[in-house]
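Engineer: A structural model of the following input is requested.
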Amino acid sequence: MLVQKLSWIILLLFLCQHGIEAKRTIICEGGSAFLSCDFGLIKVLEANYGRTDHTTCASGRPSNEISNTHCFQEKSLHTMSARCNGRKSCSVPAVNSVFSDPCRGTFKYLDVSYDCITAKRSTTCEYTQSVIICDTGVISIYHANYGRRDLVTCPHKLATSPDCYSPQTLSLRSRCEGKKSCQLNASNSVYTDPCYGVFKYLEVMYSCI
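Structural biologist: So this is what the prediction gives:
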């Protein structure tokens, strides 16, 4: 917990020093949220799939579908982070099948705030090892995922699904945070298998601070 708090403090200081303003996108249920960075990589800050007011995505909707303004999906940030963090762009459908339905009968929307941050990205294909190194400063992990988010990275005949998410941010922080170098091992024996039969890779987004 202390490592996680320190990491967020470091991120906030970084954003304040560089004067970066968060981007925000709101997509009505049934649409798709598109996040992109011209410079840097995506870092999702806040997300909610639900409803918190009477006016957003309310046009043409009966009152009973927009009356609940206390509709929160607590896993929204986790879902968006797993799908988008560390990428130049991503598209996420605002549908119940992705987020699950936090309030049945309510017409929902996806509200996301994110930043584009300067960070390094490391990719380690399954069954291999790699090392991340900071020549200056020490490692600060922003995001890590063991799975597969596209069909291009680490090409393989078993690269059959782009929707394999197993966030490992906390695990990598505890192992690598504050070090000059850290060895990465992309293996089911280390992270367990999030999608059996799919060839995976370990993505890590980090900075040297």
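Engineer: drop to CA atoms for contacts and neighbour counts, all remaining ones
Structural biologist: Will do.
Engineer: Show me the strands in the protein, by range?
Structural biologist: With DSSP state E, the ranges of strands along the chain come out as 23-28, 32-36, 41-50, 89-93, 109-117, 120-125, 129-133, 139-147, 181-185, 201-208.
Engineer: quick one: which of those strands is nearest Phe14?
Structural biologist: With distances scored as C-alpha to C-alpha, the stretch of the strands of the chain nearest to Phe14 is strand 109-117 (8.8 Å).
Engineer: which residues touch the closest one?
Structural biologist: For strand 109-117, contacts defined as C-alpha atoms under 8 Å, 6 or more residues apart in numbering pick out 15, 20-29, 33, 37, 39-51, 56-57, 94.
Engineer: try it again with 7 Å
Structural biologist: Taking contacts as C-alpha atoms under 7 Å, 6 or more residues apart in numbering, the residues outside strand 109-117 that touch it are 22-29, 37, 39-51, 57, 94.
Engineer: Here is the second sequence; please produce its structure so I can put it next to the first one:
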Amino acid sequence: MQQGRMSFIFLLVLLCQCGVKAVDLTTCEGDTAQLSCGLTSHVITCESDTASLHCDQGLIKVLSADYGRTNSATCSSGKPANQISNVQCTQDSSLSVLASQCDEKQNCSISVSNTVFGDPCVGTYKYLYVSYICIPSAAVIQTENSCEGDTFSISCNKQFIKVLSANYGRTNNDTCSTGRPANQISNVKCTQSSSLNVLATQCNGKQACSVSTSNTVCGEPCVGTYKYLNVSYICQPNNHFIKVSVADYGRTNNETCSTGRPAGQISNVHCSQNSSLSVLTTQCDGKQDCSIPATNTVFGDPCVGTYKYLSVSYTCAPNPA
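Structural biologist: Reported below is the predicted structural model:
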């Protein structure tokens, strides 16, 4: 499979109930490091290749997908500039295509092509981005709606919440429509892309969770429309938390995150930021998921003029200690 320079390395963390899995992650300067103990996998596959989703245990549940191009670095090797310059190319039907092909299967392969997904941007060399989770075959996916102005609450008793999908907006004119005038429920193409992140941040890894269904919390995706929050989640019998063991923002070799960089930006291989570990542990320890920008603003600049990267080693442990 052709591999372009990915904006960051996605790693699938597979955990057994009684064990601890070590994960090493490298993120280029300017990108965002994604640490996860939530059993979520991310796959990027270049156009004309075959995407493969796999769950050793449990069944596939696709969370998000897009066939197109949103940056000029991924799957770019050997491609002329005009084929990778359009970075606003997305295919709205990508998720439904993947879900219909892969959900509730242990293994799934799908051709990454215009024939399967349609062509959202003619002349652009595209790639497929997929995020999915492996859920236990016995897990029950629960879906809840909460009308705007109410409070969304879920509980997993002694188990732990894992949010699979979320949208604050309106995709039909029946839900939360009682007593509402037609103009407040007619827009059924109202979605808020940040909904999943909001719910995951508030609820993942907790036994119970309450979130205000409001523009203040979720943002305002469609002014004048009466919205609702739609959330799908599972209750997990087991929970794991991030424990960062090693972290360094700097450069210790001239190969990592070097594509397209002049020699002067990668020649200093004795660059380390001593405070990197404390920054990561403060931000990420004890959480199921954590995102942190690999930037000088967050870590400080240990070597001005050098293009740096963040190297992290962490484990997913049963207790947040």
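Engineer: So which of the strands of the first structure is the most surrounded?
Structural biologist: Stretch with highest mean neighbour count among these: strand 139-147 (a mean of 26; mean count of other C-alpha atoms under 10 Å).
Engineer: Show the contacting residues for the equivalent of Glu21 of the first structure over in the second structure.
Structural biologist: Applying TM-score structural alignment, one finds that Glu21 of the first structure aligns to Val140 in the second structure. By C-alpha under 7 Å, 6+ apart, the contact list for Val140 of the second structure reads Ile234.
Engineer: and with 10 Å instead?
Structural biologist: By C-alpha atoms under 10 Å, 6 or more residues apart in numbering, the contact list for Val140 of the second structure reads Tyr233, Ile234, Cys235, Gln236.
Engineer: how about the third one, what's its match in the first structure?
Structural biologist: So that's Cys235 of the second structure. Cys235 of the second structure maps onto Cys116 in the first structure, with residues paired by TM-score structural alignment.
Engineer: I'd like to know how far that match sits from Ile42 of the first structure.
Structural biologist: For Cys116 of the first structure, the distance to Ile42 of the first structure (C-alpha to C-alpha, to the nearest Å) stands at 5 Å.
Engineer: Need the outlier residue of the second structure, farthest from its centre.
Structural biologist: No residue in the second structure sits farther from the centre than Gly179, which is 37.0 Å out by C-alpha atoms, centre = their mean.
Engineer: Alignment lookup: that one to the first structure.
Structural biologist: Looks like Gly179 of the second structure aligns to Gly60 there (TM-score structural alignment).
Engineer: Phe107 of the first structure -> the second structure?
Structural biologist: Taking TM-score structural alignment, Phe107 of the first structure has Tyr226 as its aligned residue in the second structure.
Engineer: Turn the strands of the first structure into TSV, columns for distance to Leu77 of the first structure.
Structural biologist: As requested, these are exported to TSV (distance: least, C-alpha to C-alpha, whole Å):
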stretch	distance to Leu77 of the first structure
strand 23-28	13
strand 32-36	13
strand 41-50	5
strand 89-93	12
strand 109-117	8
strand 120-125	21
strand 129-133	26
strand 139-147	13
strand 181-185	25
strand 201-208	17
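Engineer: Nearest to Leu2 of the first structure among the ones you listed would be which one?
Structural biologist: Per C-alpha to C-alpha, nearest to Leu2 of the first structure of those: strand 139-147, 13.6 Å.
Engineer: what helices or strands is the closest one leaning on?
Structural biologist: Applying 3 or more C-alpha pairs under 10 Å, 6 or more residues apart in numbering; DSSP states H and E, we find strand 139-147 of the first structure packed against helix 2-18, helix 76-84, strand 120-125, helix 169-176, helix 188-191, strand 201-208.
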